[in-house]
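>>> below are the sequence and a predicted model; questions follow.
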Amino acid sequence: MKKTATRLADGRELIYYDARDDAARAAVTDARTLPPRPAAGEVRDDPLLGEGVVVASHRQDRTHLPPPEQCPLCPSRPGRPTEIPAADYDVAVFENRFPALSGETGRCEVVCFTDDHDASFAALAPERAALVLAAWTDRTAELSALPGVAQVFCFENRGIEIGVTLAHPHGQIYAYPFVTPRTARMLERAAAHRAETGRNLFEDVVAAERVDGRRVVAEGAHWTAFVPRAARWPYEVQVHPRRRVPDLLALDDAARAEFPALHLDLLRRFDRLFGAGAPPTPYVCAWHQAPVAHPHRDEFGLHLQLFTVRRAPGKLKFLAGSESAMNVFVNDVPPEAAAERLRKAASA
């Protein structure tokens, strides 16, 4: 992998990740005239829950579902400059022009998986998926070292049903100035489990799922993918490494080598869930990593969460009263049935 860093016209950082170590990546200047970068969003504390909420009003002006010929994530062309000045790229990462977090409140980055506007992550070759994994890992290391960053979150939103505003295949990375509520809760549970049993919670969960077997969707020598017993979403999968590690940086070479093919297989299964001719399945794909520094950091277990809001053809799972107001999810699809459908969705 070759990494080349440069700057966009307004000073934001742009990094190219090329698969070949000897790739020739000539510096291409961003000749656009851009407005000043927006002020940082504000992090406010909810006194009743003790959770952070980000207020970022400038995001109201972000680009929203432009036509393909105006996509800001495609390579630049003569007379049509974009966020990527180069004429082509493998993987590109840059600071978000409309960030929820910036400056002292953190950082937001965009990860472009390919320069092909009409592709999807599921359509990538394993080698390209491996390069994306390498970019996620590198950005986790770089962002974790920034002052004030408490947690790094790599994720992909796909589909307008999820709220995606750009169709080009891409994901994002948030560097939070606080530990997110979900992660904090998992760490609390892991600490309590250790105190009660002397064992690690994540290891016990994965072991129990493997023994039960009903919700296991796919396995390799180094990863296990299963539908959680208490899945919140109609179709939800967690992917855990067999050797528990706190974050992407700690994965060994064998786990890194096996992951891309498993990841692509799961994404393709999601696209087969609702039958031939169905529109692409909307999903969220999220890496859960340990915070940069935390008393119970070593108890955390890195895992990937993949879920869709589509519960049946033409039907979505909406977060209504119980979910939105009380954070109590009601799932219409039994996890065992979801796992069975995902197993059957494997390629022939």
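Received, thanks.
>>> alpha carbons only for contacts and neighbour counts from here, please
Will do.
>>> any idea which residue sits dead centre in this protein?
Nearest to the geometric centre of the chain sits residue 155, at 1.2 Å (C-alpha atoms, centre = their mean).
>>> leaving out chain neighbours, which residue sits closest to it?
Nearest residue to residue 155, sequence neighbours excluded (C-alpha to C-alpha, 6 or more residues apart in numbering): residue 286, at 4.3 Å.
>>> now the element after whichever strand or helix holds the one you found, going C-ward?
In this assignment (DSSP states H and E), residue 286 forms part of strand 283-288. Next helix or strand after strand 283-288 toward the C-terminus (DSSP H and E): strand 303-308.
>>> against which helices or strands is that next one packed?
Contact analysis of strand 303-308 by 3 or more C-alpha pairs under 8 Å, 6 or more residues apart in numbering; DSSP states H and E lists strand 235-241, strand 283-288 as its packing neighbours.
>>> nearest to residue 117, of these?
Nearest to residue 117 among the helices and strands packed on strand 303-308 is strand 283-288; the distance by C-alpha to C-alpha comes to 18.1 Å.
>>> now do the strand holding residue 286 against strand 235-241, angle only.
Here strand 283-288 runs at an angle of 30 degrees relative to strand 235-241 (axes from the mean of the first three to the mean of the last three C-alpha atoms, to 10 degrees).
>>> rebuild the helices and strands packed on strand 303-308 as TSV, extending it with distance to residue 267 and mean neighbour count.
Formatted as TSV, the helices and strands packed on strand 303-308 follow (distance: least, C-alpha to C-alpha, whole Å; neighbours: other C-alpha atoms under 10 Å):
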stretch	distance to residue 267	mean neighbour count
strand 235-241	10	25
strand 283-288	9	21
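>>> check it against this one:
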Amino acid sequence: MNAVTRIGQVGEKAVFRRHHRKPDGRSLFLYGFAKPDGVSLPEGNDPVAKGGELRWHPFRREWNVYAAHRQNRTFKPSSAEDPLAPSKPGGAVTEIPFETFEVAVFGNKFTSLHPEAPDPPEIPGVSSQPAVGACEVVVYTPEQTGSLYTVGQERRRLLLSAWNDRYEALFQQGCAFVMPFESRGEEVGVTLHHPHGQIYGFGEVPQVQRQMASAFDDGFSLERLLPQWSEYSVDEAGGVSAFCPPFARFPFEVWLTPRRRVPGPWDFSEEESDGFAHLLGEVTRRYDRFFGRDTAYMLTLHAAPKGCEQTFHFTAQFYPILRAPGRVKFLASVEQGTGVFTVDVMPEEAARTLRAQ
């Protein structure tokens, strides 16, 4: 299958998607402003695991994923063996069997969640079930280095189109919650340095998102509070705010959210899409300038779980794990054992610092 479909547009430019079926059965989607119509090169066909299992933690009241096959996932390959690079004739086989692309999304070879996850074994006193869902890799650029800032505004807008396309597809496939995210830097466990993120589609709504949905249902309103939080503002563009929440758990934590309530980025106006894409890059730039390096962070996109669209307010949340230039924020014993974070930098001071970058 190599169908090319027009899925929308950004400004005056059409956005195209090509669906390519890999020999091992996984799907690869190429997104571009130009039609992705190159000829595919040879690919591998190794067996692919179909996810793991979920086990219920009776004290934390949450499901956790167990996927032992992930122990053998790709670990810090050389640039010559980069699996996220475009393939070249006679070169190493990569996950993307084309000589060029703009944005690529494909099923994770070392997936935790899978639509055909197997039934788990029975364990006395433990509730378990198949880890149904989806795990996808999102490659931002064919270049082996870069960031959400350096890829530029046009590529960030294309990335947003790809995210929205995958939101729609994964919800249609039965996922209850869909989260695009990025882990950046070795301090957060990144083993592939090529600029990329991931998307997880969950069969069950995770505990954090259940609690967020309940808070919005109970009347918590970012739309009402944002005008009162000017002290915590970092930047603003296109009706989208970047701010350090007063209740941040990480030093220099920044959220992006439209000033009006929208359940997910699929409901952004054109202006909000431009503003959100700009701020994704701008926050990354400010972090790197302040910390004096490629900042290690976690970025998570929190859109409405299925059925919660009427009250949920979308946020994208950056969690840098540096508390100062050259100093890592470690999650130590008390924080791990209780879930109570100790924050070393006041959010209002973090906002002032990042505004100045």
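Right, received. Where do you want to start? Keep in mind it's a predicted model, so treat the numbers as computed, not measured.
>>> please state their TM-score.
Put the two chains on top of each other and the TM-score (TM-score structural alignment, normalised by the length of the first structure) is 0.91; 327 aligned residues with a C-alpha RMSD of 1.4 Å.
>>> if we can go back for a sec, touching the strand holding residue 286 of the first structure from outside, list them.
Strand 283-288 of the first structure has contacts (C-alpha atoms under 8 Å, 6 or more residues apart in numbering) with 153-159, 162, 183, 247, 302-309.
>>> can you find the partner of the residue nearest to residue 155 of the first structure in the second structure?
Under the alignment (TM-score structural alignment), residue 286 of the first structure maps onto residue 300 of the second structure.
>>> and residue 129 of the first structure, by the same measure?
Using TM-score structural alignment, the partner of residue 129 of the first structure in the second structure is residue 156.
>>> strands of the stretch 151-300 of the first structure, start to end?
151-158, 170-176, 216-219, 223-226, 235-241, 283-288 (DSSP state E, counting those that start in this stretch).
>>> and these: which comes nearest residue 35 of the first structure?
Set against residue 35 of the first structure and scored by C-alpha to C-alpha, those come closest in strand 170-176, at 22.2 Å.
>>> where does that closest one end up in the second structure?
Using TM-score structural alignment, strand 170-176 of the first structure corresponds to residues 196-202 of the second structure.
>>> do you know how far residue 314 of the second structure is from residue 283 of the second structure?
Per C-alpha to C-alpha, to the nearest Å, residue 314 of the second structure is found 17 Å from residue 283 of the second structure.
>>> what segments of the second structure are helices?
153-172, 207-217, 222-225, 270-291, 333-338, 347-355 (DSSP state H).
>>> what sits closest to the residue mapped onto residue 49 of the second structure from the first structure if chain neighbours are left out?
Under the alignment (TM-score structural alignment), residue 49 of the second structure pairs with residue 38 in the first structure. Leaving aside its chain neighbours, residue 38 of the first structure sits nearest to residue 58 (6.8 Å; criterion: C-alpha to C-alpha, 6+ apart).
>>> what's around the one you found, how many residues?
14 (other C-alpha atoms under 10 Å).
>>> go on, the one 5 residues further on?
Here the number of neighbours of residue 63 of the first structure (other C-alpha under 10 Å) works out to 13.
>>> one more: residue 253 of the first structure?
With other C-alpha under 10 Å as criterion, residue 253 of the first structure counts 8.
>>> now check the second structure for the residue matching it.
Using TM-score structural alignment as the criterion, residue 253 of the first structure maps onto residue 270 of the second structure.
>>> where's residue 37 of the first structure relative to residue 165 of the first structure, distance?
From residue 37 of the first structure to residue 165 of the first structure the distance is 20 Å (C-alpha to C-alpha).
>>> also residue 213 of the first structure?
Distance, residue 213 of the first structure to residue 165 of the first structure, using C-alpha to C-alpha: 38 Å.
>>> spit out the contact partners of the counterpart of residue 168 of the second structure in the first structure.
Using TM-score structural alignment as the criterion, residue 168 of the second structure maps onto residue 141 of the first structure. Residue 141 of the first structure is in contact with residue 249, counting by C-alpha under 8 Å, 6+ apart.
>>> ok, residue 40 of the first structure next?
The neighbours of residue 40 of the first structure, taking C-alpha under 8 Å, 6+ apart as the test, are 56, 99, 100, 101, 102, 103, 104, 105.
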